[in-house]
Structure formats: C-alpha cells, structure tokens
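Mind looking at a prediction? Sequence and model below.
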Amino acid sequence: MKRTFTEALKNRRTYYSISNQSPISDGEIEQIVNFAVTHVPSSFNSQSTRVVLLLGDSHQKLWGIVKDTLKKIVPAQAFVKTEEKINHSFAAGYGTVLFFEDQTVVKGLQDAFPSYQENFPGWSLQTSAMHQLAVWTMLEDAGFGASLQHYNPLIDAEVRRTWNLPETWNLIAQMPFGTPAGDPGAKEFQPLESRVKIFK
C-alpha cells in the first residue's frame, strides 16, 4: 500500500546493508527515475538534471571503477576497509542512480541572465538535490533501501568514458540501492527550536 507523502519522507532512511534483490521490476525502477526527472522542479524551468540508471553488470562496473580509483590513492592497509565497505554496502545492491547536472544548461542561463550568473551554479545544485530526494523517497516507498554517496570528482572522467557521457555532465552524487538486508542506524534529531523560527 502506498504511503502518504509525509509517511514516505519520514521513512526514507540511509541503508548501508542492502542486497542485490528487487521488490519491483526494472521497468518500474525506470518509471521512478523518469517520473522524477519529468516532474521535479528546477530553477527557471532549466531542467538541467541528468540521470543515469545502472543495473546489472553496469552497476557492478561502477563500483569496480570506484575501487580501482581509490586503490591508487588510499594506503594499502586502509584500502582493505574501504574495499569491504564498498563491497558490502554499495556494490552488494541491485543498482545505482547517478545524478549529473548539465553545465551547458547552467552556462546558457548565465549568458541569458547575466545579473543572476553567480547564482545559477548554486541553483543547479539545489535542482539536483530535489531530484535526489524524490528518487530516494520513491525507491524507499517501493521497498528499497538506499544511500547517497559522493566519490566524485575522483571517478568522473572514467564514468563519462565508460558510458560515453558528455563532458558537460557534471557528476553530483551516486545512489546505490537494493532490498534492505539490515536495519538503518538510529537517527537523532536536533531540537526544532534551534532550527525553525516562526513569526506571526
């Protein structure tokens, strides 16, 4: 049964223990991504977000790229734990969603509206963040567990080369997902009094 929007937001959590099983079809996963890209808002209706959905071998290939990249820069002793985390928390999943922002769109807006040019990169990141939250929440609602990772910019060039993506696509985040294989960690909340101000 579908949750309400508030229930879905409340239940969206970070899952580091996931399996390579899926409660829904690949077509339904594609529908989630397509829905978010179609309907999530963007500044000036720029529609600057680009999304790549990796399933099966492509999902595994991504996390192989991450490990190969990190192995070159992480000391051997530390890499053992790094590799273990990637293998059990991210590569173990069913798929990964990659979030990009097309810098051609951002640059076009900067040229078209020079008085706002310094704002467009930040607004672009806000657009991406909204897409990330929407996809994450809908995946959770479908029965997946997910997390948000940031191995960019270390992996950017190899990711673009591997999947033949435009140079203007700037990688923002990676979202591995799969059926939860464990509970999420405890979540603490800071007092609302220090985070929200209301004036009447």
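The structure has been received and is ready for your questions.

C-alpha only now, for contacts and for neighbours.
Fine.

Could you tell me which helix of this protein is the longest one?
Assignment by DSSP state H gives helix 120-141 as the longest helix of the chain.

Second structure follows, compare the two:
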Amino acid sequence: MAHIFEGIADRRSVYALGKNIPVSDDELVEFIRRTTELVPDAFNMKSQRVVVALGDKQDALWDAVYDAFGGKVAREKIDGFKAAHGTVLFFYDQDVIDTMQKNVPAYAQNFPVWAQQSNGMLQFSVWTGLRSLGIGANLQHYNPIIDDAVRQLLDVPSSYVLVAQMPFGSIEAQPDPKVAEDIDARVIVRR
C-alpha cells in the first residue's frame, strides 16, 4: 500500500516545465492510451476523450489560448505552459451522454455527473502516472473561453466538451513543499 501513497504524494502541480521528458513520445502516448482504457466510467459508457498536443501543436495551442483571451492573461504565465513538452486535453463526448440518456432514461440526469466523475479519475490517473514516469504536470481550466480555438486548431469534433488542460514536461524546478493540514477536518469517521 505504501507504493500507492508514494505515487499520490509525488503528484504535484509543477509549473516550471521543460521540453526534455525522460520517455519517448510513443511511450508517453501509449501510457495515456492505456490509462484512458483502464479508468472506469459509469455503465461502461466510455465517455472520455483525450487529445495530446505535441511539437508545433503544443506551441500553437498556448498561443491560441493567449489569443482567445485577447491579452487579458499574463503572457509569461501562458509561455510557462507553452514551454512544456506537451499538453493533455481532457474532454467528454456529449453524443455518448445523449445516447445513454435516451437508452436509460431512469438515470438520464446522472450521466453528465458520472461523465465528469470519470473525467476527474482520468485526469488524476494520468497526472499521477506522468509523475511516476519522471514527468511534471499541472492542471488548467481555460475552457470554455478557448473551446472554439481548441476545436479548430486540433480538429476536435463538436460533440467533445473540453474539461481541462494538463501541460506536462521535464521538471525544471520542484514545487514548494505542501503545507500540512488537519485531515480530520475533512475525513470524519462514525462507528
């Protein structure tokens, strides 16, 4: 069990990212593909979609994010994400949810919630796994402002709903230590 806690504890928001990751792009993509396959989704609906931006698409993505905000975000912040090796973009497919709602109407209102839950599990699994590969990452939420730009740049179907963006890369500086908390304020046990 200690191994699980080590992996979870190592997963941190790393903002000082570079382009030189310790695995090949092929190994990285295979890891993301396998993780996406293994993360559960209610009713096995397979609502999650992932797009990995690498190389020129990585740079163009963050330029498009900056442009979508019309200069209202700090260029230095966006350039920090652009400096990363790549970005994992997390989506759910609205067409899948619509089909599930039609086919199982008794749970119609739950499918969007369950898709978000699965997406969160996928984000956490990818993030933790990246760290186990020696890769740093952080999680961003520039959607919905960037949705149209992302859809056009990365040729994403209109049914894909953007949930989060995860820039990743070599760890150029370690994050500050986490501040200890009183976990009993958030975990309550009743017997």
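Ah, there it is. Bear in mind that the values here come from a model prediction, so they are computed numbers and not experimental data.

Any idea what the TM-score comes out to?
Here the superposed chains carry a TM-score of 0.95, computed using TM-score structural alignment, normalised by the length of structure 2; 190 aligned residues with a Cα RMSD of 1.3 Å.

so the longest helix of structure 1 matches what in structure 2?
The aligned range for helix 120-141 of structure 1 in structure 2 is 111-132, by TM-score structural alignment.

can you count the residues close to residue 67 of structure 1?
19 (other Cα atoms under 10 Å).

for structure 1, what's the longest strand?
In structure 1, with assignment by DSSP state E, the single longest strand is strand 169-180.

how much does that one stray from structure 2?
The superposed strand 169-180 of structure 1 is, by mean Cα distance after the TM-score superposition for structure 1, a mean 0.4 Å from where its aligned residues fall in structure 2.

residue range for that strand in structure 2?
Counting by TM-score structural alignment, strand 169-180 of structure 1 sits on residues 160-171 of structure 2.

Can you give me the buried ones in the matching stretch?
160-171 (16 or more other Cα atoms under 10 Å).

Could you do stretch 169-178 of structure 2 as well?
169-171.

so can I have JSON lines of those showing distance to residue 76 of structure 2?
JSON lines is the format used below for the buried residues of stretch 169-178 of structure 2 (distance: Cα to Cα, whole Å):
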{"residue": "169", "distance to residue 76 of structure 2": "17"}
{"residue": "170", "distance to residue 76 of structure 2": "18"}
{"residue": "171", "distance to residue 76 of structure 2": "18"}
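
all helices of structure 2, in order?
2-10, 25-38, 55-68, 75-82, 94-103, 111-132, 147-154.

okay, those helices in CSV with distance to residue 88 of structure 2 next?
Formatted as CSV, the helices of structure 2 follow (distance: least, Cα to Cα, whole Å):
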stretch, distance to residue 88 of structure 2
helix 2-10, 19
helix 25-38, 9
helix 55-68, 10
helix 75-82, 12
helix 94-103, 19
helix 111-132, 9
helix 147-154, 12
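
Identify whichever of these lies nearest to residue 181 of structure 2.
helix 2-10 (13.8 Å; Cα to Cα).

Can you spell out which helices and strands pack onto that closest one?
helix 111-132 (3 or more Cα pairs under 8 Å, 6 or more residues apart in numbering; DSSP states H and E).

Who are the packing partners of the helix it packs on?
Judged by 3+ Cα pairs under 8 Å, 6+ apart, the packing partners of helix 111-132 of structure 2 are helix 2-10, helix 25-38, strand 48-54, strand 86-93, helix 94-103, strand 136-137.

what's the mean distance for it versus structure 1?
Mean deviation for helix 111-132 of structure 2: 0.6 Å (mean Cα distance after the TM-score superposition for structure 1).

List the contacts of that helix.
Contacts with helix 111-132 of structure 2, where a contact means Cα atoms under 8 Å, 6 or more residues apart in numbering, come from 7-8, 10-11, 32, 35-36, 39-42, 47-48, 90-92, 97, 100-101, 136-138, 163.

Can you go through these and name the buried ones?
Buried among the contacts of helix 111-132 of structure 2 by 16+ other Cα under 10 Å: 8, 11, 32, 35-36, 39-41, 47-48, 90-92, 97, 100-101, 136-138, 163.

coming back round to it: want to try JSON lines for the helices and strands packed on helix 111-132 of structure 2, with distance to residue 120 of structure 2 as columns?
Shown next, in JSON lines, are these (distance: least, Cα to Cα, whole Å):
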{"stretch": "helix 2-10", "distance to residue 120 of structure 2": "14"}
{"stretch": "helix 25-38", "distance to residue 120 of structure 2": "12"}
{"stretch": "strand 48-54", "distance to residue 120 of structure 2": "10"}
{"stretch": "strand 86-93", "distance to residue 120 of structure 2": "9"}
{"stretch": "helix 94-103", "distance to residue 120 of structure 2": "16"}
{"stretch": "strand 136-137", "distance to residue 120 of structure 2": "15"}
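
deepest of those, which one?
Neighbour counts (mean count of other Cα atoms under 10 Å) averaged over each of these peak at strand 136-137, with a mean of 31.

what's the distance between that strand and the middle of its chain?
11 Å (Cα atoms, centre = their mean, to the nearest Å).

Then stretch 31-40 of structure 2?
The answer for stretch 31-40 of structure 2 is 12 Å, by Cα atoms, centre = their mean.
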